[in-house]
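J.: Predicted model and sequence follow; I will ask about them next.
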Amino acid sequence: MNRYSDLTKYPKLFKNSYWGSFQVDKDPPEKEIVSNRNRFSEEYELISFICSERPKVGSKLFDHCELYKSKNGFTFITSPYDENSNDAERFGLTKYLKLYHPASNTYIKHFNSKIEFNKFLKNPES
């Protein structure tokens, strides 16, 4: 039984993410999303998937969240269906390639340390 993660060049990296756990035979992903996942991994030099934590704020922006350890710190993404670009800017996120579904935009933010990310979780506007 193939999962979305198996379609990427980096199945171990994505296998524990929510996106990576979907079964291919039930609903195959768009080729563009798989290609974007490969590019994301290479561009940000990802090492491992960390978690799916999200800030606890009243914004629909934080949906389908993923945090990865990279060679230079930590990379956080969120891929909401219902989003507000003003929220993304307010929280210091930048629009990126679509990494979840063609109908959802992905936003990204880099952190130098896990401590920095944990502070963001508590207060994303600081």
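T.: Arrived safely, thanks for sending. Every value quoted in this text rests on a predicted model; they were computed, and no experiment measured them.

J.: Going by C-alpha atoms from here, please, whenever you check contacts or count neighbours.
T.: Noted.

J.: Grab the longest helix from this protein for me.
T.: If you go by DSSP state H, the chain has its longest helix at helix 31-43.

J.: could you say which helix or strand contains residue 67?
T.: strand 66-70 (DSSP states H and E).

J.: Taking helix 31-43 as reference, get the angle to that strand.
T.: 40 degrees (axes from the mean of the first three to the mean of the last three Cα atoms, to 10 degrees).

J.: Quick one: list the elements packing against the helix or strand following strand 66-70.
T.: Later in the chain than strand 66-70, the nearest helix or strand by DSSP H and E is strand 73-78. For strand 73-78, the packing partners by 3 or more Cα pairs under 8 Å, 6 or more residues apart in numbering; DSSP states H and E come out as strand 66-70, strand 106-111, helix 114-122.

J.: Those into TSV, with extra columns for distance to residue 51 and mean neighbour count?
T.: Output for the helices and strands packed on strand 73-78, formatted as TSV (distance: least, Cα to Cα, whole Å; neighbours: other Cα atoms under 10 Å):
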stretch	distance to residue 51	mean neighbour count
strand 66-70	5	22
strand 106-111	14	21
helix 114-122	11	15
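
J.: Please compare the first structure with the one that follows:
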Amino acid sequence: MTIQPAEDECYEPPPDEECDEFSSTLDLAANVRMGTRQMYMRGTSELVYFAVWQSHKIDGRWEKVVRVDCHHGTVHRHDFARSGDNEMAVLDVIPVKGGTSEFLGSWCTRIELVMQNEWEANLRRWHGDKE
């Protein structure tokens, strides 16, 4: 009999019904908006999920430009294009045990600042403009 290594664990946030949600939006410019969604274990300050996104309003509809979230065990970025394409890049792997809330909080803060600083470049990319 051989001992098989355990499969790699993958962080997944708890179900929404076990969490308190805090969402906000910030208008970065006319028809350009950044939003955040943070989920905490109900009644605690333990961050278990976040998403930060940027949208652009065209013809009365908000279109996704970019989103960073933390599903499927990773912090990852989705770059959307006007054509409907979606390129995804993994930024980091979320630790399963110990320090998860601090890890997610650090990434969330960092991504909020990045989104505020690069919204114009994101918008150009979404339109297909070469920088």
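T.: Received the coordinates, thanks. None of the values given here were measured: they were computed from a predicted structure.

J.: Now compute the TM-score of the two chains, please.
T.: After superposition, the two chains reach a TM-score (TM-score structural alignment, normalised by the length of the first structure) of 0.28; 53 aligned residues with a Cα RMSD of 3.8 Å.

J.: What helices and strands are in contact with the strand holding residue 67 of the first structure?
T.: In terms of contacts (3+ Cα pairs under 8 Å, 6+ apart), strand 66-70 of the first structure is packed against strand 46-51, strand 73-78.

J.: To residue 120 of the first structure, which of these lies closest?
T.: Of all those, strand 73-78 sits nearest to residue 120 of the first structure, with 10.5 Å by Cα to Cα.

J.: so who does residue 122 of the second structure touch?
T.: By Cα atoms under 8 Å, 6 or more residues apart in numbering, the residues touching residue 122 of the second structure are 65, 66.

J.: Apply 7 Å and report the result again.
T.: When contacts are counted by Cα atoms under 7 Å, 6 or more residues apart in numbering, residue 122 of the second structure is found next to residue 65.

J.: which SS state does it fall under?
T.: Here residue 122 of the second structure is recorded as helix under DSSP: H, G, I helix; E, B strand; the rest coil.

J.: Distance check, it against residue 67 of the second structure.
T.: Using Cα to Cα, to the nearest Å, residue 122 of the second structure is found at 11 Å from residue 67 of the second structure.

J.: Which stretches in the second structure count as strands?
T.: Counting by DSSP state E, the second structure has strands at residues 19-29, 32-41, 47-58, 61-69, 74-80, 86-93.

J.: Adding mean neighbour count and distance to residue 117 of the second structure, write those out as JSON lines.
T.: JSON lines is the format used below for the strands of the second structure (neighbours: other Cα atoms under 10 Å; distance: least, Cα to Cα, whole Å):
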{"stretch": "strand 19-29", "mean neighbour count": "14", "distance to residue 117 of the second structure": "10"}
{"stretch": "strand 32-41", "mean neighbour count": "20", "distance to residue 117 of the second structure": "11"}
{"stretch": "strand 47-58", "mean neighbour count": "21", "distance to residue 117 of the second structure": "12"}
{"stretch": "strand 61-69", "mean neighbour count": "20", "distance to residue 117 of the second structure": "13"}
{"stretch": "strand 74-80", "mean neighbour count": "20", "distance to residue 117 of the second structure": "16"}
{"stretch": "strand 86-93", "mean neighbour count": "14", "distance to residue 117 of the second structure": "18"}
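
J.: could those strands be laid out in JSON lines, adding distance to residue 107 of the second structure?
T.: Formatted as JSON lines, these follow (distance: least, Cα to Cα, whole Å):
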{"stretch": "strand 19-29", "distance to residue 107 of the second structure": "16"}
{"stretch": "strand 32-41", "distance to residue 107 of the second structure": "12"}
{"stretch": "strand 47-58", "distance to residue 107 of the second structure": "9"}
{"stretch": "strand 61-69", "distance to residue 107 of the second structure": "10"}
{"stretch": "strand 74-80", "distance to residue 107 of the second structure": "8"}
{"stretch": "strand 86-93", "distance to residue 107 of the second structure": "9"}
